[in-house]
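>>> Got a predicted model here, sequence first, then my questions.
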Amino acid sequence: MVRAELIFIPAPGIGHLVSAVEVAKLLVRRDERISISILLLKLPFHAGVAAFTENLKKDAPDCIDFVDIPAVDESIMTDLMSLPHNSFLESFVSSQRAQVTDVVATILKRSEATKLGGFVLDMFCTPMIEAANEFNVPAYVFFTSGASFLGFIFYAQFLKDSKGQDISEFKDSGVELSVPAFSIPVPDKVFPSVMLSEGGSSRMSIVARRLREVKAILINSVLELETHAFKSLADDEDIPLIYPVGPIINLERGEPTPRNRESDEAIMSWLDSQPCSSVVFLCFGSMGSFSEDQVMEIACALELSGKRFLWSLRCPLKDNKKMELPKDYEDYVEVLPEGFLERTSGIGKVIGWAPQVKILSHPAVGGFVSHCGWNSTLESLWCGVPIAAWPVYSEQQTNAFQLVKELGLAIEIKLDYHKDIVTNEASVLVTAEEIERGIRCLMEEEGEVRKKVKMMKAICRKATAEGGSSYNSLGHFIEDVLDNIKQGE
């Protein structure tokens, strides 16, 4: 029996790790001929991510091995830390290529019966394509965002290379671009935050060029969710083969830091006491936090709306050059309006880090005020919970635009909100009136968005079931890997 070893290299961030580990589990459980080594690149200042990774390992099958890549020399890391933020990660990954090559060589010595089937790389780990080339095996990419954003990256790279136009030049121009991956024009105000600077857009163009080099791209999305985007990608002969394999969701998602089990039980117990679909859940991802002024506006909006709420409130880190995770407040009183907790004690609950999937799965939750990170978006659709879109950074503005304007699967709070992930400076202050209006629209009992989201819930679950579009696509990828090994024998 031909056995294939796949080398997974996810980016060292929570959102990227979660879905990479989950797709690895799907592959090995689907076909006993597949085994996987997940190589963990560790940033010395990401202790929270390291603890989170330990939780992800707990229910992984035996044929998935987690391998720590030795840390880079301290002097090299010091040099890397002096680089601009938008070029740090690529340089960090590149610096570990020699260690990765050594580790893979060691893995291959374990069994002569197992052949190396290829490298499955995160979009930010494409410098490792060279490592795959050294072993003369294919490089694949597991793309943790959606097909529309992938199409946006490719289009931006096309503009730069073919027309000499940098996507960042359109910032604040009022232009609307006809991006092939979108069925409607995309205004500059919702271009991805990560591409609004010349440095950021140049880095993403480099990523796009490298993505064109790989054999295939697995996308954490659903064909029926992003039909137009997938068709546009398939129509471009210069783009590799695309496999839609989502939604990839960890229904028992681990937490980034050790947690008090009692606090999670208290959250779920509180939800148990709430009426069905009555609670609006506010959570802005692993990096989500706001200034005190913005926290005040959110608190006022919740009081004005009169809706039941569960609010994950995190404390921002100032000058976050090391990209550390926000912390929980020691005392919410220091940031919330005077008397807020007492006035809302009957209908609301403020928490720190949230067990997000468990909360979204609870029948009491009727709406989700979200940053529209792609993992969170898929989790919300999987659970049938409509979103009020409030993007913050990265590609979230484009995700939010797609959900609200193109697909009709979300309510708008503020699509053009941008926050610098390092300095925590925001582009605008979103007012209590804007937030309250979004919450009220979100919690309409029989609104059109709610109906569409319920339909998409059924579609997502059908896609991953046997015979569904994502199920079949994953099977085609497995056969591709095994066929490559047979041809190389």
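Great, that's in hand.
>>> Please make it C-alpha for all contacts and neighbour counts, starting now.
OK.
>>> ranges for the strands of the stretch 351-489 of the chain?
When secondary structure is read from DSSP state E, counting those that start in this stretch, the stretch 351-489 of the chain shows strands at 365-370, 387-389, 410-412.
>>> Just give me how far the longest one sits from the chain centre.
Meaning strand 365-370. The offset between the C-alpha centroid of strand 365-370 and the centroid of the whole chain comes to 18 Å, using C-alpha atoms, centre = their mean, to the nearest Å.
>>> Please name the residues that touch the residue lying closest to Arg440 once chain neighbours are set aside.
Distance criterion C-alpha to C-alpha, 6 or more residues apart in numbering; nearest residue to Arg440, sequence neighbours excluded, is Ser305 at 6.6 Å. Shown in contact with Ser305 (C-alpha atoms under 8 Å, 6 or more residues apart in numbering): 436, 439-440.
>>> Next one: Ser305 relative to Ile298, how far apart?
Relative to Ile298, Ser305 is positioned 11 Å away (criterion: C-alpha to C-alpha, to the nearest Å).
>>> before we move on, the earlier item: counting neighbours, which of the contacts of Ser305 comes out on top?
Neighbours here mean other C-alpha atoms under 10 Å. Within the contacts of Ser305, the largest count is held by Ile439, at 25 neighbours.
>>> try this one next to it:
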Amino acid sequence: MNKSQLVFVPCPGMGHLIPTIEFAKLLINHDHRFSVTVLIINSPFDATYNAYVHSLVSSPSPSFPTRLHLTLLPSTLPTNISQHHKGTFLDAFFENHKPHFREAVSNLESGPDSPPLAGFVVDMFCSPVFDVADEFGVPAFAFFPSGAAYLGFLSQFYTLMERRGVDTTAFNFKDSGMEFAFPSFLNAIPAKVFPLLVLEKGWESFSRNHARLHKKARGIIVNTFEELESHAVLSFSSNGGIPVYPVGPILSIEGPSNPAQQGFDVIKWLDDQPPSSVLFLCFGSLGYFDQVESGFLDRTAEVGIVIGWAPQAQILAHGAIGGFVSHCGWNTILESIYFGVPVATWPLTSEQQINAFHLVRELKIGVEISLDYRTGFSNGSKTEVLGAERIEKGMRDVMAAKENEIRRKVKDLSEKSRRALAEDGSSYINLGRFIDDIMNMK
């Protein structure tokens, strides 16, 4: 049996690292010829992430596959950090790590029992690593932890805007009322839900770099499944372009642990609640409240709880959960679908606005609190405040009658998401197609 090894490079963020590792597990369990080394870099912005990474590398779970290896690389920060916009900083940050990537891969290849290097799987944000793959003479595939519809948006965005003569960084563009058609979406997309990556001037170079992924990569692995985004997946296959492999939903059912929250057993609290009676509010690893007014805690003590970190997957899997108010990160959307829980949309940043649009208008499996609420990348500020009436309506709608159309669709997609991962399911087949392609490129 011919053995091969792959190098994975995730972007330093929870929403990127965890699905990358879960995809590596999926791949080596699918095909025993492969071993995978994940090259991890510390985040320049998130100390909590760094602490998690260090614990993961130093004390991996006993269930961690033996053919999956984690390597923490030295951290090299760009000079004159204060003079960089965050977008240009990240460009320089990944470029500065090229020597560390080269050295780590050279060490892998020089090992006495090292299997031949078959290729790289590189996060969409880490475009300089594609140059390193070229130096080693192996193919590099992009790993895209968001959905296929958003991938289509990114790959077409700058071409479409330039063709239309649109300046997307104009002060009031996102409030212009303009709408644009993209092949990966059934409906025209309003500018108000465009992600900040393509709206803020300082991010233009960075976002253009990973919009060009389809020109650098030999294929793109997408964390989605065909039955969820059939139109978007078909939009790639119909134009004869770069191969796209929908292999999801790639989920970490256990999720990262947080010992600081082990003093309160939220699952035990849920066990005491009636079926489908609890509305879960969670805004991801970067969403938080500056403070919670103590009067609110007193008023709601008998009907709810407020906690810090939450084991999201285990909560969504619980029968007491009837609805989910979410920031609409893609990993969270996939978890809510997998466990059959309808979502009320309250996006914050990144591509979450377009995800919310996708969920409500395209897939029709969510209800709207807001589609265009956003906090800035730089300081998290937001002048608009969502009114209580909008929030209440969204909450009531998502908790509406147990057998409404949205809930029926989510339950149906939940079953399809599980079948997609099973043997001979669509994602299982696409993973095999990816393996065949990368082995034939050697």
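That came through, no problem. If you're wondering where the values come from, they're calculated on a predicted model, not measured in any experiment.
>>> The aligned partner of Tyr471 of structure 1 in structure 2: neighbouring residues, count only.
When structure 2 is aligned by TM-score structural alignment, the residue opposite Tyr471 of structure 1 is Tyr428. A count of neighbours around Tyr428 of structure 2, defined by other C-alpha under 10 Å, yields 21.
>>> Over to the one 10 residues further on?
Around Ile438 of structure 2 sit 19 other residues, with neighbours defined as other C-alpha under 10 Å.
>>> now swap in Glu254 of structure 2 and tell me
10.
>>> Can you find the partner of it in structure 1?
Counting by TM-score structural alignment, Glu254 of structure 2 lines up with Glu252 in structure 1.
>>> three-state assignment of its match?
Assigned state for Glu252 of structure 1: coil (three-state reduction, DSSP: H, G, I helix; E, B strand; the rest coil).
>>> One more: Leu302 of structure 1?
Reduced to three states with three-state DSSP, the structure at Leu302 of structure 1 is helix.
>>> Could you count how many residues lie near it?
Look at Leu302 of structure 1: counted by other C-alpha under 10 Å, it has 24 neighbours.
>>> Apart from its neighbours in sequence, what residue is nearest it?
Glu436 (6.6 Å).
>>> And the one you found, how close does it get to Ile411 of structure 1?
Summarising the geometry, the distance separating Glu436 of structure 1 from Ile411 of structure 1, computed by C-alpha to C-alpha, is 12 Å.
>>> mean shift of the top strand by length along structure 1 relative to structure 2?
As far as residue count goes, and with DSSP state E defining each element, the longest strand of structure 1 is strand 114-122. Compared with structure 2 after fitting, strand 114-122 of structure 1 has a mean deviation of 0.6 Å; criterion: mean C-alpha distance after the TM-score superposition for structure 1.
>>> what's in contact with that strand?
Taking C-alpha under 8 Å, 6+ apart as the criterion, the residues outside strand 114-122 of structure 1 that touch it are 2-11, 16, 108, 128-129, 132, 137-144, 481-482, 484-485.
>>> Then stretch 431-440 of structure 2?
Outside of stretch 431-440 of structure 2, the residues that reach it under the criterion C-alpha under 8 Å, 6+ apart are 27, 30, 118-119, 139, 245-247.
>>> Can you point out the buried residues in it?
431-432, 434, 438 (16 or more other C-alpha atoms under 10 Å).
>>> Out of those residues, list just those in helices.
431-432, 434, 438 (DSSP state H).
>>> Pick out whichever of those sits closest to Thr71 of structure 2.
Ile438 (22.6 Å; C-alpha to C-alpha).
>>> The closest one and Val121 of structure 2: what is the separation?
Taken as C-alpha to C-alpha, the spacing of Ile438 of structure 2 relative to Val121 of structure 2 amounts to 10 Å.
>>> ditto for Phe339 of structure 2
In this structure, Phe339 of structure 2 and Val121 of structure 2 are 28 Å apart, going by C-alpha to C-alpha.
>>> So between those two, which is more surrounded?
For Phe339 of structure 2 versus Val121, the count of surrounding residues by other C-alpha under 10 Å is larger for Val121: 27 against 23.
>>> Now distance to Thr78 of structure 1 too, for the contacts of Ser305 of structure 1, in JSON lines please.
As requested, the contacts of Ser305 of structure 1 are exported to JSON lines (distance: C-alpha to C-alpha, whole Å):
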{"residue": "Glu436", "distance to Thr78 of structure 1": "45"}
{"residue": "Ile439", "distance to Thr78 of structure 1": "45"}
{"residue": "Arg440", "distance to Thr78 of structure 1": "49"}
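>>> Return the member of these nearest to Val72 of structure 1.
Ile439 (46.4 Å).
>>> Test my guess that that closest one contacts Trp390.
No. In this structure Ile439 of structure 1 lies outside contact range of Trp390 using C-alpha atoms under 8 Å: 11.2 Å.
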